[in-house]
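Student: fold the following and give me the result.
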Amino acid sequence: MGTPTDIVIAATALAACIVLGGGIYETVVVDPRWPRRPGIIQERNGGIVRRRFWIPAHAAFEVLLVASLILSFGDAPVRNAVLVALVSHAVMRIWSFLDFIPKALEFERTDPADVDVQAAVAWTRRSRWRLPLDAIACVALLTALALA
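Tutor: Have a look, this model is predicted:
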């Protein structure tokens, strides 16, 4: 089976991959379409409710990430890989909280006819740059798992 540390790191790597998968889905499926059809991201207009995925996915990942760091702290190579994931994820989350989330909420609240399509397209283009940060976290955690 594995030690509890191995299991927690494996769960953390899985959660990181789920977050990356969600980001890829939004980038490939949702983001190319919603700027011209904002109703698809607006719950009141029958659109998707992104927070139903993102809040639990990030909460689970972040709790597991902290647990992985605590459990691996005595093993420098594993700890360092987990720290790389933590830093990458922290950069992505800070950037999201300062830029992406407030603008996303604004797009979700704005009447579809009043959404600035150019601003929405610019948002989706900038949002793609969060994927490499998620990918770094995934690779770092898979590395930590291999080292554990």
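
Student: only C-alpha atoms for contact and neighbour calcs from this point on.
Tutor: Noted.

Student: show me the helices in this protein, by range?
Tutor: Under the criterion DSSP state H, the chain contains helices at 4-25, 51-72, 76-95, 101-109, 117-127, 130-147.

Student: now I40: closest residue in space, sequence neighbours ignored.
Tutor: Counting by C-alpha to C-alpha, 6 or more residues apart in numbering, G47 is the residue found nearest to I40 once chain neighbours are left out, at 3.9 Å.

Student: please give the structure of this sequence too, so both can be compared:
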Amino acid sequence: MEKIAVNRNVEMHLSLSRADLWLFICLSTYFIMNGAQLWETVIMTPAWTAAPPASLVFFQAPYGLDFKVFWIVVHSCHEVIFLLALVFNWKIRARRLPLLILFVVHVAIRVWTLAYFVPTIIEFQHLPFSNAIDPELVVKAAQWRHLNYLRVGLFFIVNLLFIPVFSLQSTQQ
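Tutor: Here you go, the predicted structure:
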């Protein structure tokens, strides 16, 4: 019996360590993603949204920027890590609901991203370059930019809310 108890305690300790580790990896990955979002939001977005279609030169071939693959890889990796953090923390009752809420909010922001931001930026990327400035496109680009500030802010808030989850009781109940 003692041997089983010792093994169970070791197993429980390893499980808690994995829970904390995956939570830390998820938080760290989120910070890396937030850094890339911040860079894009502060540097790139104001430039391409300034005066379309003239400012859309960033997207034009043959040297146009296309962050699609980068964001697909970053978000996919982060979401797998997020799911692993959720799985490894599931038995920790104090963490389960906060992590589940953060995941649902994260997924809602991603759905918004895929429903509005992705198709809209793809539409901008496919517009032919022109030295002219189209007032309707300027308004549409400004709306995208302002909503993007909100979206990136929400991603930052979700990420920062991971920090207090670490302080929640890390015992399985």
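
Student: residues touching Q42 of structure 1, list them.
Tutor: With contact taken as C-alpha atoms under 8 Å, 6 or more residues apart in numbering, Q42 of structure 1 is in contact with I48, V49, E108, R109.

Student: run the last query once more with 6 Å
Tutor: Counting by C-alpha atoms under 6 Å, 6 or more residues apart in numbering, Q42 of structure 1 touches E108.

Student: circling back to that earlier point, against Q125 of structure 2, how distant is the corresponding residue of structure 2 for the residue nearest to I40 of structure 1?
Tutor: Aligned against structure 2 by TM-score structural alignment, G47 of structure 1 finds its counterpart in G64. G64 of structure 2 sits 9 Å away from Q125 of structure 2, going by C-alpha to C-alpha, to the nearest Å.

Student: ok, the two, which is more surrounded?
Tutor: Under the criterion of other C-alpha atoms under 10 Å, the comparison of G64 of structure 2 against Q125 puts Q125 first, with 21 against 12.

Student: which residue in structure 1 aligns with that one?
Tutor: So, by TM-score structural alignment, Q125 of structure 2 is matched to E108.

Student: how about the nearest residue to its match, chain neighbours excluded?
Tutor: Counting by C-alpha to C-alpha, 6+ apart, the residue nearest E108 of structure 1 is Q42, at 5.0 Å.

Student: again with L86 of structure 2
Tutor: According to C-alpha to C-alpha, 6+ apart, the nearest residue to L86 of structure 2 is L99 (6.4 Å).

Student: residue in structure 1 matching the one you found?
Tutor: Aligned partner of L99 of structure 2 by TM-score structural alignment: V82.

Student: what of C26 of structure 2?
Tutor: C26 of structure 2 maps onto T12 in structure 1, by TM-score structural alignment.

Student: for that match, which non-adjacent residue is spatially closest?
Tutor: Take T12 of structure 1 and drop its neighbours on the chain: the residue closest to it by C-alpha to C-alpha, 6+ apart is L64, 5.2 Å away.
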